[in-house]
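Engineer: starting from these lines, generate the structure:
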Amino acid sequence: MRESRVEGLEETLSMLDGLPKALVLGGYNKAFHAAAGVIERELDARVPIRLEYEGKDLMVAGGALKGALMFIVTLDSNYRGGIVAVGFGKLGYIANFVEYGHRMVTHKPGLKEVGFVPAYPFMRPAADAAHEPSVDAFARSLAGTVRELNHKA
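Structural biologist: Model prediction:
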């Protein structure tokens, strides 16, 4: 996926330098969650599901990937930033199969190729669409935390 680095927040970061470390962590935590939410929404809108007819009703038959969508925020212990990981947990390998396509093979002993499932890119377009909005969400959240804390001080 795509890696983003937030730059141009020197004023906000200099304000954070004067605040207690616990408050800095809270501000980063909130900002990273705001950014992760944007990425997760973009990805959720693009995760493929399988629809099947049950009688005359159209029903969702798939959805395991959509249900496995998650994010984890990890903060740097030196108060310098953090990492947001958005993915599908233990079903990540299935997401990769869908994203890039895969061969269909029989099980041992023959391992004969019986078909090919074409790629259905959804993660890369979601990352591209979420790139700028997630950085903006991070910056807005962090600036809001700084303003909020400066008004309390």
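Engineer: from here on, contacts and neighbour counts on C-alpha atoms
Structural biologist: OK.
Engineer: beyond the helix or strand K66 falls within, next helix or strand please.
Structural biologist: Taking DSSP states H and E as the criterion, the element that holds K66 is helix 64-68. Using DSSP H and E, the next helix or strand after helix 64-68 towards the C-terminus is strand 70-75.
Engineer: here's the other one to compare against:
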Amino acid sequence: MENLKKAYIAGGCFWGMEDLFRVRPGVKDTQVGYIGGSNDNPTYPNHPGHAEGIEITYDPNETSYRKLLDYFFRMHDPSTVDQQGNDRGSSYRSALFIQDEQEEETAREIIKIVDDAARWPGKVVTTLEPYTKFWPAEEYHQDYLLKNPNGYTCHFERFGTFL
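Structural biologist: Prediction:
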């Protein structure tokens, strides 16, 4: 378990993203939370500037950051600013929270591939933001769609791989 890595992403409501990523090959754990904002200890009613994000714990021997990003860009619309489905505002922005130069290089490479494929209605607007701290969301948000199978989600796999 010591070789596991973490990735931090946001692409709209965290419920749907977590539900899809939790079953991806190589993903060992997911947790929803708040990231990229201005206050410590954010909560659902008080998370100014934070995105609804997910922490993905994965085994790099079974998957890669590159493959995770390929899936990320297939299951939400990265060409809309601060919006996914009915959710609007900066909490629902498309963002990658970059931990090192390799992640940034991979993110830029995948964004170019996605833009060149022209499958979305516009260019990718996903922001690359420095990772600072991930704050886990309240317990009722964790595994929300497992607990509430008919809950709202706007996330689904739209098409096959970009790779």
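Engineer: need the TM-score from the superposition.
Structural biologist: Laid over one another, the chains give 0.29 as their TM-score (TM-score structural alignment, normalised by the length of structure 1), with 63 aligned residues with a C-alpha RMSD of 3.9 Å.
Engineer: name the residues of the helix holding K66 of structure 1 that come out as buried.
Structural biologist: By neighbour count, and taking 16 or more other C-alpha atoms under 10 Å as the criterion, the buried residues in helix 64-68 of structure 1 are L65, K66.
Engineer: kindly report the same for stretch 5-24 of structure 2.
Structural biologist: Going by 16+ other C-alpha under 10 Å, stretch 5-24 of structure 2 has these buried residues: 6-22.
Engineer: ditto for stretch 84-97 of structure 1
Structural biologist: Of the residues in stretch 84-97 of structure 1, those buried under the neighbour-count criterion (16+ other C-alpha under 10 Å) are V84, V86, G87, F88, A95, N96, F97.
Engineer: quick check: longest helix in structure 1 by residues?
Structural biologist: Of all segments of type helix in structure 1, defined using DSSP state H, the longest is helix 123-152.
Engineer: quick check: next helix or strand after the host helix or strand of V24 of structure 1?
Structural biologist: Using DSSP H and E, the secondary-structure element containing V24 of structure 1 is helix 21-46. Scanning forward in sequence from helix 21-46 of structure 1 by DSSP H and E, the next helix or strand is strand 51-54.
Engineer: against which helices or strands is that following strand packed?
Structural biologist: Counting contacts by 3 or more C-alpha pairs under 8 Å, 6 or more residues apart in numbering; DSSP states H and E, strand 51-54 of structure 1 packs against strand 57-60.
Engineer: what's the residue lying closest to L75 of structure 1 once chain neighbours are set aside in contact with, if anything?
Structural biologist: Among residues not flanking L75 of structure 1 along the chain, G82 sits closest, at 4.1 Å (C-alpha to C-alpha, 6 or more residues apart in numbering). G82 of structure 1 makes contact with Y28, F32, V73, T74, L75, D76, according to C-alpha atoms under 8 Å, 6 or more residues apart in numbering.
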